[in-house]
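S.K.: return a 3D structure for these sequence lines:
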Amino acid sequence: MKIPFLINRAARQFGERPALISGGETVSYAEYERNVARAAKILSDLGLRPHERAALYGKPAAKYVYAFWAAMALKSMVVPLNTRLPLDGLKAQLRQTGCSFLVADHWPENATRNALFFPMNDLVRMDEKRGTIPAQIDERQPATIVFTSGSSGEPSPAVLTYGNHYYNALGSNENIRLNPGDRWLLSLPLYHVAGISILFRAALAGAAVIVPDANNRLAEQILESRPTHISLVAAQLAELLEIQDIRSVMKNMRAILLGGSAISHKLIKRAFEAGWPLFVSYGSTQMASQITTTTPAAGLEELFTSGFVLPYREVRIGENAEILVKGQTLFSGYWEKGKIVPAAVDDGWFRTGDAGFFDVQNRLVVQGRLDRMFISGGENIHPEEIERELLKIEGVRQAVVVAYDDDRFGQRPAAFVKGIDWNEQTVEKIKALLRRSLPAYKIPDRFLPWPDDAPQGMKTPWKWFEKAIKN
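M.R.: Sure thing, here's the model as predicted:
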């Protein structure tokens, strides 16, 4: 089925309303479409064709956004590359996806042989003729290849259709009100599906996207641009809660969407008591971002869940309490050896690998990863449960619990903790606090300081910590 190509429709529907705010300049929807059309003409003249893969690499910028939509307008697949990867990792992702084009704001000389490099700064030339932007596009058209977070292993290239992104945004906007004149800060990178979803939500509603200055800290960007909407992961929320000057700005926003991974009840409670307009969500790359989200003006009880299933998605609980999903936002499969390989499904249901349940109000409660659970002395242990209790302790900023081999019990929990001063008395105090809410067999036997070289990202790479405990 054909659905609107949002940049075309937004230009007709919202015209001179703000679409992008970047570097002190405001671009209207009419100019937005013209710049996308210019970028599409350049890429087409260079030889980018339907179904080819075009990698994008660079810091947040308006020209990156133009390139993103331009490649989709040409029915090519956009492959956003992670700017935090080392060069070898980037080259591996280019090879894995078979990209024929690389549009980047910078790139080491001779770093790639198989993809045509084009400087992003040259992408939009004001004297360039414009290409044709389609009014509609097939909802089944492959649009992006987004690498999963890799929280449970190596990142996988997930293929998402234009319709996946479109219906994810449509369902989100039915729950989180977004109108022309609103401004959503692009606070998450475009190599994550959560960042991409901001572009689709805004274009669908006629709202503006604030493209941040890469040199500014998040708090500085918020104070400068005064967004009405923002998306945050746990680490960002924790950082902002410590900044006094920003609290009134956050309180006056219309929506603060939380996601990326489990967020501690302590952080949610602090933000709620400060009057911040919170929305807690559960999502995945394979479902194009949000799957469930709490409702507007939700109370603390609801915010301690992941909320209700959004439109265009379906969720049910399978064997072993596994969360299963399907719907119009479910991805096509993974990119392997030059083609899309459909993901394993059971009667259309995709296994997320997450465990959870619906409460009596039909709100989803996510318990953690099934593949993180381990057995200690015959008892099932979910590391996320211990992590939640650790994050309630004053001073603890981050915590990861992993299993280590034990001769007597098979496996026992060990905890990496960030934010406290380490000594024997501190560890004993933490254990005493945990005993108030956890049975003795769930209390970690080992406590370790947070490694300086631990990777950072939207989701905690617990596989890295599993390797660290063995070393």
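
S.K.: all contacts plus neighbour counts: C-alpha atoms, from now on.
M.R.: OK.

S.K.: where do the helices sit along the stretch 1-150 of the chain?
M.R.: Secondary structure of the stretch 1-150 of the chain, counting by DSSP state H, counting those that start in this stretch: helices at 6-14, 29-46, 62-73, 87-97.

S.K.: deepest-packed of those, please.
M.R.: Per-stretch averages of neighbours, counted by mean count of other Cα atoms under 10 Å, single out helix 62-73 among the helices of the stretch 1-150 of the chain, with a mean of 25.

S.K.: follow-up on the earlier one: closest one to F416 among the helices of the stretch 1-150 of the chain?
M.R.: For these, proximity to F416 was assessed by Cα to Cα; helix 87-97 is nearest, at 26.4 Å.

S.K.: can you say which of the helices of the stretch 1-150 of the chain is nearest to G181?
M.R.: Between G181 and those, the tightest spacing by Cα to Cα is seen for helix 6-14, at 10.1 Å.

S.K.: another sequence for comparison is provided below:
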Amino acid sequence: MTHAAAATHLITPVSRRVMNLATFVSQAAARLPDRPALIVDDTVTTWAQLDHRIQALALVLQDAGLGKGDRILTHASNCREQIEIMLACFRIGAVWVPTNFRITPEEAEYLAQSAGVCAFTCHVDFPDHARLATTLPGLKLVASLGGPGTPQAPGIDVLIDARIARGGVSHSAQRVDYDDPCWFFFTSGTTGKPKAAVLTHGQMAFVINNHLCDLMPGTTWRDASLVVAPLSHGAGIHYLTQVARGAATIFSTQPRFSPEAAWEAIARHRISNFFTVPTILKLMVEHESVDRHDHSSLRYIIYAGAPMYRADQQTALRKLGPVLVQYFGLGEVTGNITVLPPDEHHEDDGAMPHLGTCGHARTGIEISIQDADGKPLPPGEQGEICVCGPAVFAGYYNNPEANRKAFRNGWFRTGDLGRLDAQGYLTITGRESDMYISGGSNIYPREIEEKILTCGLIKEVCVLGVPDPKWGEIGVMVGVLRDDAEWNPDAFQAWLDGNVARYKHPRQIFIWPELPKSGYGKITKKIIYQELLKRGSLTTQA
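M.R.: The predicted model follows:
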């Protein structure tokens, strides 16, 4: 027996008990009872009040027969009650299953069935979604979010007040182990049906620590965070990092995002950090209100969800200074793959040694670039980005085939293509599924999009491959002009001739007033392709 085997033999397996994530709130309430935890539409909830409400809501859920392991769907736009139901689910050991509030009732029904949920909470603004309780057997609507609710499902405030009136609202957080699920994080479903990535209490504790370590070092209770993205996904993960430090979180429940309102809130509340996606950050820094409000309190603007084009990076840096933090990561790795911190963002290309990269590996994460057979590739060579580490999810719920495809030799396969340089900085070259083959040549849209944005005419662009009977596939470009630009097709073609290899040229080019985006503010090729079909714009079909 080897020394390693002998050492392993002496270890007695034990349960890996971990802290229930809802305990973060109780810890903040003990240290900072009268400090603001949430400021929603100017209504302040302190840490003591939030902890009291969550404990009462946990008892309400238990009174409804819900407990450890039960999956509870939530359909709502950003609101205080959405946060409360998330943390109350954690507290009783249940699994929070949030949806994108923009999906249809039919899509919500699919998520409910695929996740095996037994109960759900729904905002009163979505009555058609609330009817799931009458159409899906065994599913009950336990609470309404917003207002007094309905006779079938009273509002959370009503339920909490009634439980408090009964007395004895002290609730002990459910014991959880490292691998106990806490959140089903649905993939965006840009290809095929959405899948439920299982996030666990132990994994998420690592993710929260990692975010604080790599993205927002030095964050304390004196900080304040603004929410400008759906709490059902990346912004919800970011919110938990603020809870862990006792920092206040501020947001509006207004249905439409307003750059003016965001900058006003940043100035008024002395916001120090927020999470967003590149399209929203671009909208904010290009709005004239950025120059009318004080944003000197900002220390970290964390952007992720999609790569940010270099021209947009430069605009943001020019307006805001060195506050940008980029990370690359999928829901399955809860954002924890790479980081490019503020001191590695520069407006001047010459001062940015890792220009075009999305940074280096996050703390505790290893990146491997692999070929189709799983063989690691040397620096500089393109392959599939694969990762391992404590941030990797537990797998897809009830989907063994998806799990088989997603993991190989212990590595999680992201489906993204990229290359590492000799210093370990990662450049994303595209999604494997985005690549198209035209006349036998592999073409990666990301490379063409980056180049087109340097021409000075285009502020948003999407290039995708579509079927063609002669070439197999051809490239189609859809772009949005800069506000002061005039479209001249001949001049743009001449620019392409001088800057992009001929075989990579888009064969069809469309200029639209704006690009449709996903519910998370992303430009996705699937949505653009569907819109092209809807408009009857494609002239070739295989």
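
S.K.: for G327 of structure 1, find the nearest of the helices of the stretch 1-150 of structure 1.
M.R.: For the helices of the stretch 1-150 of structure 1, the distance to G327 of structure 1 is smallest for helix 6-14, at 20.8 Å, taking Cα to Cα.

S.K.: packing partners of that closest one?
M.R.: Identification of packing neighbours for helix 6-14 of structure 1 by 3 or more Cα pairs under 8 Å, 6 or more residues apart in numbering; DSSP states H and E yields helix 29-46, helix 193-205.

S.K.: turn the ones you listed into a markdown table, including distance to M72 of structure 1.
M.R.: A markdown table is the format used below for the helices and strands packed on helix 6-14 of structure 1 (distance: least, Cα to Cα, whole Å):
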| stretch | distance to M72 of structure 1 |
| --- | --- |
| helix 29-46 | 9 |
| helix 193-205 | 12 |
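
S.K.: of all these, which lies closest to R270 of structure 1?
M.R.: Nearest of these to R270 of structure 1, taken as Cα to Cα: helix 193-205 at 23.7 Å.

S.K.: map L433 of structure 1 onto structure 2.
M.R.: Residue pairing (TM-score structural alignment): L433 of structure 1 is matched to W495 of structure 2.

S.K.: grab the nearest non-local neighbour of its match.
M.R.: The shortest distance from W495 of structure 2 to any residue that is not its chain neighbour, by Cα to Cα, 6 or more residues apart in numbering, is 7.5 Å, and that residue is C455.

S.K.: mind checking how far the aligned partner of the one you found in structure 1 is from H265 of structure 1?
M.R.: Counting by TM-score structural alignment, C455 of structure 2 corresponds to I393 in structure 1. I393 of structure 1 sits 11 Å away from H265 of structure 1, going by Cα to Cα, to the nearest Å.

S.K.: again with D122 of structure 1
M.R.: Distance, D122 of structure 1 to H265 of structure 1, using Cα to Cα: 47 Å.

S.K.: so between the two, which is more surrounded?
M.R.: Neighbours were tallied for D122 of structure 1 and for H265 using other Cα atoms under 10 Å; the higher tally belongs to H265 (17 against 13).

S.K.: list the contacts for the more buried one?
M.R.: The neighbourhood of H265 of structure 1, defined by Cα atoms under 8 Å, 6 or more residues apart in numbering, consists of 304, 388, 392.

S.K.: map it across to structure 2 for me.
M.R.: So, by TM-score structural alignment, H265 of structure 1 is matched to R310.

S.K.: and if you look at Y64 of structure 1?
M.R.: Aligned by TM-score structural alignment, Y64 of structure 1 pairs with Q82 of structure 2.

S.K.: what does L85 of structure 1 give?
M.R.: In structure 2, the residue equivalent to L85 of structure 1 is I103, according to TM-score structural alignment.

S.K.: distance check, that match against F510 of structure 2.
M.R.: As judged by Cα to Cα, I103 of structure 2 and F510 of structure 2 stand 27 Å apart.
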